[in-house]
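S.K.: can't give you the sequence, but here's the structure:
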């Protein structure tokens, strides 16, 4: 019991005074494909710390989802993934006390850096997918690769043949308005890569209806030094 209390206090300290690279727990989500034992604590990585706030992203890819169920030309503002992340996911994953920490943040949606595909209007979100620019800014080298949870594997998330790293959605547009950038390995089934091997999937992306891309949520929390 004392050990549990100590871990809880240590976790609160990380949430209050985070440093880049720290890990912490916030919320719960099914991860072990055993719903009878309840949802598991959700582990997050600290990507950035600014005055009064910190950016967190889940340590693993936690689900396999579509960006949007219909093949439409759209942006992050209008996609169903955004609606899910700020609706059902936000409401069911976090307690009321945890929600107090999570900031309703302005999210920039820049155009595709290579192809100029429109990113759309800025949005305000509690939970979001990273943009291409954020991925490149906050991760060093290819440290953005990560493994899926057992639940994400059970949901048929795309993984590399050799690396077993999961593919996951960004929110930035891809080659065209019905495609979205993804964080992808280079050792997957070429038949599932619309533009073949050897291209930068971060920029080209995949179609919004792809069911095998992973969910890796990000959010900003308020820290203890917030005014």
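M.R.: It's in. Keep in mind that this is a model prediction, so the values were computed, not measured.

S.K.: going forward, measure contacts between C-alpha atoms and count neighbours the same way
M.R.: Noted.

S.K.: Looking only at residue counts, what's the top helix in this structure?
M.R.: In the chain, with assignment by DSSP state H, the single longest helix is helix 2-16.

S.K.: Need the residues that contact the following helix or strand past that helix.
M.R.: With elements assigned by DSSP states H and E, the helix or strand that comes after helix 2-16 is strand 23-29. Strand 23-29 is touched from outside by 11, 14-15, 39-46, 93-95, 98, with contacts defined as CA atoms under 8 Å, 6 or more residues apart in numbering.

S.K.: just to revisit the earlier point, quick one: buried residues of the longest helix of the chain?
M.R.: 11, 14-16 (16 or more other CA atoms under 10 Å).

S.K.: what about versus this one:
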């Protein structure tokens, strides 16, 4: 396998993945495009990443789409799930995941440019911590079937009935959208669905074979 660089695109399991980080013989990758739409959870009420149906789907049904050889390269990792920094809603217990969603810190401070000052210095008037002109918004944008769409993070929103998400313009909704039902008339023009987009992430062994 050719050497990878951070920011490069690799094909794995029939999907294109963007390399976010490299450590020794493994790389953290995220789907370059939104792959599908799913609710964060399949029932109403409080939920954390550890218990949500989207996590179960990614680590069971989605994971099963890979071949045995591909599965052998997907690294099982322990994920920390911090609380929402603005609202204090709990992130829940640590999880062991093959496939997961990114959290607030990862999209704000690490992998799409450093906008941590916006997270740490909230204006009293801010509903979201980024303004439309934030220089890193463009790095977080993605599309589903060629149309700009919003996508889930695993972090909780202002309470545990909501989860944080990335707007279509790359801004971040720290209050979150409803984990079970999202009340909006905005629907994807091809799917007819208003559910959040799914951009899976995972650590993959990438050593030269």
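M.R.: Noted; the coordinates are in hand. Small disclaimer: the values here were computed from a predicted structure and weren't measured.

S.K.: mind listing what's buried in the longest strand seen in the first structure?
M.R.: Using DSSP state E, we find that the single longest strand of the first structure is strand 40-50. Buried residues in strand 40-50 of the first structure, counted by 16+ other CA under 10 Å: 42-49.

S.K.: can you check stretch 49-60 of the second structure too?
M.R.: 49-50, 52-59.

S.K.: Just those: which are in helices?
M.R.: Counting by DSSP H, those contribute 53-57 to helices.

S.K.: what does residue 74 of the first structure align to in the second structure?
M.R.: In the second structure, the residue paired with residue 74 of the first structure according to TM-score structural alignment is residue 47.

S.K.: give me every residue that touches its match.
M.R.: Residue 47 of the second structure touches 41, 160-161, counting by CA under 8 Å, 6+ apart.

S.K.: Run those past the first structure and keep the common ones.
M.R.: Contacts conserved in the first structure for these, using both residues aligned by TM-score structural alignment, their matches' CA atoms under 8 Å: 160-161.

S.K.: who wins for neighbours among the contacts of residue 47 of the second structure?
M.R.: residue 41 (25 neighbours; other CA atoms under 10 Å).

S.K.: need the strands for the first structure, in chain order.
M.R.: Under DSSP E, the first structure gives strands at 23-29, 40-50, 53-58, 63-65, 105-107, 123-125, 168-173, 179-183, 206-207, 213-215, 218-222.

S.K.: how about the ones you listed in TSV, adding distance to residue 150 of the first structure?
M.R.: As requested, these are exported to TSV (distance: least, CA to CA, whole Å):
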stretch	distance to residue 150 of the first structure
strand 23-29	12
strand 40-50	12
strand 53-58	14
strand 63-65	9
strand 105-107	30
strand 123-125	27
strand 168-173	15
strand 179-183	19
strand 206-207	23
strand 213-215	12
strand 218-222	20
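
S.K.: and residue 139 of the first structure, which of those is closest to it?
M.R.: Nearest to residue 139 of the first structure among these is strand 40-50; the distance by CA to CA comes to 7.6 Å.

S.K.: So which elements touch the closest one?
M.R.: In this structure, strand 40-50 of the first structure makes packing contacts with strand 23-29, strand 53-58, judged by 3 or more CA pairs under 8 Å, 6 or more residues apart in numbering; DSSP states H and E.

S.K.: export the ones you listed to JSON lines and tack on mean neighbour count and distance to residue 216 of the first structure?
M.R.: Output for those, formatted as JSON lines (neighbours: other CA atoms under 10 Å; distance: least, CA to CA, whole Å):
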{"stretch": "strand 23-29", "mean neighbour count": "19", "distance to residue 216 of the first structure": "12"}
{"stretch": "strand 53-58", "mean neighbour count": "23", "distance to residue 216 of the first structure": "6"}
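
S.K.: Make a markdown table out of those strands and add distance to residue 134 of the first structure.
M.R.: Shown next, in a markdown table, are those (distance: least, CA to CA, whole Å):
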| stretch | distance to residue 134 of the first structure |
| --- | --- |
| strand 23-29 | 19 |
| strand 53-58 | 11 |
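
S.K.: Report the buried residues of stretch 93-106 of the second structure.
M.R.: Within stretch 93-106 of the second structure, the residues scored as buried using 16+ other CA under 10 Å are 95, 97-105.

S.K.: so what's the residue lying closest to residue 92 of the second structure once chain neighbours are set aside up against?
M.R.: Leaving aside its chain neighbours, residue 92 of the second structure sits nearest to residue 48 (5.5 Å; criterion: CA to CA, 6 or more residues apart in numbering). Residue 48 of the second structure sits next to 90-92, 155-156, 160 when contact means CA under 8 Å, 6+ apart.

S.K.: Of those - the most surrounded one?
M.R.: Greatest neighbour count in the contacts of residue 48 of the second structure, by other CA under 10 Å, goes to residue 156: 34 neighbours.

S.K.: The first structure: which residue goes with that residue?
M.R.: By TM-score structural alignment, residue 156 of the second structure lines up with residue 173 in the first structure.

S.K.: Is residue 132 of the first structure in contact with residue 171, as I believe?
M.R.: Yes: contact between residue 132 of the first structure and residue 171 holds when scored by CA atoms under 8 Å: they sit 7.5 Å apart.

S.K.: which neighbours do these two share?
M.R.: Counting by CA under 8 Å, 6+ apart, the shared contacts of residue 132 of the first structure and residue 171 are residue 181.

S.K.: What's residue 91 of the first structure aligned with over in the second structure?
M.R.: Using TM-score structural alignment, the partner of residue 91 of the first structure in the second structure is residue 64.

S.K.: how far away is that match from residue 116 of the second structure?
M.R.: As judged by CA to CA, to the nearest Å, residue 64 of the second structure and residue 116 of the second structure stand 36 Å apart.
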